[in-house]
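Give me coordinates for this.
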Amino acid sequence: MKPEGARQTLKTWLGRLPGVVELDWHIRRSRPPLRRHLKTLAPYLAEWGPWAAERARQAPPGRKIAVFAVLSPWVAQTAVLSLALAAQGHRVALGYFPYQDWWQPDDRWGWRKWSLYLRDLLKPAAGAFQVVPLLNEPHDPIPSHWDASLERLSAYDVEYTRQREGADAEDPLYPLRLARNRAAAAALAHWLRREHPDVLIVPNGAILEFGVAYEVARRLGIPAVTYEFEYQREHAWLSQGVPVMELDTTDLWKAASSRPLTPQQLARLQEMMTARRGGRPWETHARAWQNVGRAGSQAVRQRLGLDDRPLVLIATNVFGDSVTIGHQVFTRGMGDWLAETLRFFARHPEVQVVVRVHPGEAKLAPGGTSMLEIVSHTFPTLPEHIKVVPPDADINSYDLVEMAQVGLVYTTTLGLEMAMDGVPVVVAGRVHYRGRGFTLDPATWEAYFHLLEQAVTQPASLRPSPEQVALARRYAYHFFFTYPRPYPWHIAFWRESLQQWPLPRALEETRFRETLAAFAGEPLHWEQWV
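A predicted model of the protein is given here:
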């Protein structure tokens, strides 16, 4: 065995012995390298921790809240959230696992060292909330009826990590994730039973230990609030009762669906969509969704060699995104949907088909499931009437939308945007805008192929009514502007948000206090916000 291998084996063995890592920590005080989010947070904790503790002593008593985190950016993010809740009088406990990744084998020495480091880093906040290193938590027995959920979550973890559709049972990552998820469930079950919180707050709630935390809370009957960030400054997605990556807009839509948009709201939506379609950021929306501006549909038509036959646009997603994994309705997955759709249209040269592979695939993990791979596997030589636009093509997706008579989507937001433009949209996956009244939502292959037959023979018969187009625009407005809730400390804009929103200042803002109340379990008052 090589010296470094022997050394690592020894550290792994020593890491399992009680007190050894702690002794090394106290003697040598050796610290792991600071991660960006934690390094940025440290001076703010030193200032805000004592302030929040004093504010908490003066506030009326609130709810008992457990907050869970894993991975450095999320430990940092939830620490600030915990301070904000504690400063409002809530009794907060932040439980964390010290893992810095989710794919490496057992590193008990490193984990325990990180656990000590995080405990030390969070000391300035300990007067405001309880710090719970979950690596030290006893394990409760896992009931056998939890096994299927843990196995499903572990398969999702493999798909998320590999960005490959379908978890390979032979992939060594699967047993690693299953072991980690079982250990997390056992520790979380013990902690949550001991704490008996009124609510558990957990990021994401669908994958990795975040998904396990949500699942354990659900099985223990503890209300869970999950949250995530999109590329919109000073906002967060927030969900009560289901994982936030489901993007469940049901209650919001009940409040908004019957209320027509005002001229001012329509103008704001149009302004944002103009920027989005032109590949430009807008207001707090920091991401440019296209890598190139508009060239015009005629220029794109000539470039792709399209003629005047009706055009069907197929828009895919990036596989591995947690808004795609596990969102099948009647297909085995997105690859299955695309392959079967292409086989259908191969028999129908009377229409043209363009497959727009999501631009995000340009950053696909090595070995990930590319929709280009699905296309080439289905048809090594494409029929002349089927065109593919690869992810890195300098073609704006909205020029394709302008030409389309029908749109086919899995879960991409482009489906919502096509419906806003009056394009009939057939939705194959389980996405938040499915079933909202302005898309075509088959639940079986038979119903799906029936709609495709109509797309070939009578595309105009699928066209949404003016009322449905108005409904799509109404939904889009509230999805983009109402569903994201005001929240100051965005994980993707970490340094600037901490600088711009010191804790005392943020708590003076009514909009942020309303969101913090929802984090604490108060109902989301959609009817007040639409």
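
CA atoms for contacts and neighbours, from now on please.
OK.

what's the neighbour count on R268?
Applying other CA atoms under 10 Å, we find 14 other residues in the vicinity of R268.

So what touches the strand or helix carrying it?
With the criterion set as DSSP states H and E, the secondary-structure element containing R268 is helix 263-277. Taking CA atoms under 8 Å, 6 or more residues apart in numbering as the criterion, the residues outside helix 263-277 that touch it are P281, W282, A288, W289, Q290, G293, R294, N396, Y398, Y477.

quick one more, to check against the first:
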Amino acid sequence: MVNNNKETLKRFLGGIPLTAELYWLVRQRDNPIHSRFSLKALHEALPSMVEEVKKIRPQSQVQKKKVFIFAALHYWIEQAAITGLGLAADNHDVTLGFYPYFDWFTDSTKFDIRRQNIYAQKVLEQASSVMDVVSFITYRAPYTPLPKALQDAVNQVTVFDTQYTLQIEDVDPNWPTYQFRLKRNQEAAQSLLAYLRATKPDVVIVPNGTVQEFGIVYRVARFLKIPVTTYEFSDQREAFWIAQNAEIMRQDTSEMWSAQADSKLSNEQLSRIKSLFESRQQAKVNENFTRQWQSLPSQGAETVREQLKLDNRPVVLLATNVLGDSLTLGRQVFSKTMADWVSRTILYFIGRPDIQLVIRIHPGEILTREYSMVDVVRQTLPELPEYIHVIQPEEKVNTYDLV
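Model prediction:
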């Protein structure tokens, strides 16, 4: 009851100008706010990092560019700020733009968002001598009309956001999650369109580039024909993926393959590939990779045949992916959804008792919140015939043994 009253009060105060700002002056000052939105590590490290930038900057011979870096969510703000300092050390004219959100799915009160905004600005102003900072809670352009191409992009990103958040594929625009993400994405598109038109940076840098405000910034930059770099962290320590004028989550390596088309694979490269394959097969980590992609080492084909009671009929393996992963969004090629693909495959094999179908549900589904490919299988065929097998995410079966 107390929490409900507190939230009601904050929603009321959020509609009154300067209430969050006065609260900050009276209660917060230089103290961190009690919220999941924390920039504590950045706050402590910024002064010394800024001094290092000032020392390095005069020595830089790099051609100066006007760089706009964007971040939403506190952990991305910390990362983007450090990236911005690195570019500022090379004497670039850097601006860090941000939204002070602690997550992408909670409709926080205006009061809380404004408090988080003041806090973030206070932290980031420590870097004001080497880079500019703009908050898009402060810089708003709600009356900026969106061209149809950008409105379509906002709608598409909102679908992705709903799929990403709820970990589902079919989306109803009337759902609260869709409506909430549409509101945030629409506001971001209007503000960023007005800002980038006015400031005309030489390059835009944004994480991910597919979902949430990150996807909006990428699409606005592309619409304005501003060169844009997207990046995302991978499953390797001290490494990340990067793309130019493309969404990094699309993992388009065609230009890399084209550039290396005539190169021969060296013995060292082949050895690394073999080591990587072996580590995946044996449930080990390799080099600087951080994840084990199998729950147990390879047990051998005969072991898994016995475990699943497979006979000598041909075996077809259907390996699903994880719903809502931003690497998989918008990837439909030959079916409407992954669920549709799985369901139609099962329906086909119902009439093929001469073949054994093994459906391997992605082990990553252990971490999912809602819908599972297991549900798709059950809805399609509540009782499976003996020649159709489903391996649950948590089952101790090595996928390489199935292969």
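
State the TM-score obtained for the two superposed chains.
Both chains were compared after superposition, and using TM-score structural alignment, normalised by the length of the second structure their TM-score is 0.94; 398 aligned residues with a CA RMSD of 1.8 Å.

hmm, back to that, among the contacts of helix 263-277 of the first structure, which lie within helices?
Cross-referencing the contacts of helix 263-277 of the first structure with the helices (criterion: DSSP state H) gives Y398, Y477 as the overlap.

Most neighbours among the contacts of helix 263-277 of the first structure, please name it.
Compared across those, N396 has the highest neighbour count, 24 neighbours, by other CA under 10 Å.

which stretches of the stretch 201-350 of the second structure form strands?
Counting by DSSP state E, counting those that start in this stretch, the stretch 201-350 of the second structure forms strands over residues 203-207, 228-233, 240-244, 315-319, given from the N-terminal end onward.

The first structure: which residue goes with V203 of the second structure?
Residue correspondence to the first structure (TM-score structural alignment): V203 of the second structure is matched to V199.

now R343 of the first structure, nearest residue through space, not along the chain?
T378 (7.6 Å; CA to CA, 6 or more residues apart in numbering).

Going along the chain, name the helices of the second structure.
With helices called from DSSP H, the second structure shows them at 2-14, 19-23, 40-56, 74-89, 110-124, 148-166, 176-199, 212-223, 254-259, 267-281, 301-308, 338-350, 373-380, 399-402.

Dump those to TSV, plus distance to A239 of the second structure.
Rendered in TSV, the data for the helices of the second structure read as follows (distance: least, CA to CA, whole Å):
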stretch	distance to A239 of the second structure
helix 2-14	41
helix 19-23	39
helix 40-56	20
helix 74-89	13
helix 110-124	25
helix 148-166	24
helix 176-199	29
helix 212-223	20
helix 254-259	18
helix 267-281	16
helix 301-308	34
helix 338-350	30
helix 373-380	31
helix 399-402	26
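
Would you mind finding the most buried of those helices?
Per residue and on average, the most neighbours among the helices of the second structure fall to helix 212-223, with a mean of 24 (mean count of other CA atoms under 10 Å).

how big's the offset between that helix and the first structure?
Compared with the first structure after fitting, helix 212-223 of the second structure deviates on average by 1.0 Å (mean CA distance after the TM-score superposition for the first structure).

What range does that helix cover in the first structure?
Counting by TM-score structural alignment, helix 212-223 of the second structure falls onto residues 208-219 of the first structure.

What lies in contact with that stretch?
68-70, 102, 149-150, 153-154, 157, 177, 181, 184-185, 188-189, 192, 200, 202-206, 223-224, 226, 243.

can you rerun that using 7 Å?
Taking contacts as CA atoms under 7 Å, 6 or more residues apart in numbering, the residues outside stretch 208-219 of the first structure that touch it are 153, 157, 181, 184-185, 188-189, 202-205, 223-224.

what does stretch 125-144 of the first structure give?
Applying CA under 7 Å, 6+ apart, the set of residues contacting stretch 125-144 of the first structure from outside is 45, 49-50, 52-53, 56, 82-83, 86, 91-97, 115, 186-187, 189-191.

Try it again at 8 Å.
Identification of contacts with stretch 125-144 of the first structure by CA under 8 Å, 6+ apart yields 45-46, 48-50, 52-54, 56, 82-83, 86-87, 91-98, 111-112, 115, 119, 122, 182-183, 185-191.

so how far is that stretch from its chain's centroid?
25 Å (CA atoms, centre = their mean, to the nearest Å).

and if you look at stretch 159-168 of the first structure?
Between the centre of stretch 159-168 of the first structure and the centre of its host chain there is 16 Å, according to CA atoms, centre = their mean.

Tell me the counterpart residues of that stretch in the second structure, please.
Residues 163-172 of the second structure are where stretch 159-168 of the first structure lands when matched by TM-score structural alignment.

what residues are up against the residue lying closest to Y227 of the first structure once chain neighbours are set aside?
Take Y227 of the first structure and drop its neighbours on the chain: the residue closest to it by CA to CA, 6+ apart is L238, 4.5 Å away. When contacts are counted by CA under 8 Å, 6+ apart, L238 of the first structure is found next to V225, T226, Y227, E228, V244, P484, R485, F519.

isn't the last one right next to V202, touching?
Spelled out, it's F519 of the first structure. No. With contacts defined as CA atoms under 8 Å, F519 of the first structure does not count as touching V202, sitting 9.8 Å away.

So which of the two has more stuff around it?
Relative neighbour count places V202 above the other of F519 of the first structure and V202, with 29 against 25, counting by other CA under 10 Å.

Could you check how far the alignment partner in the first structure of E125 of the second structure is from F129 of the first structure?
Per TM-score structural alignment, the equivalent position to E125 of the second structure in the first structure is K123. Distance check for K123 of the first structure against F129 of the first structure: by CA to CA, to the nearest Å, it reads 10 Å.
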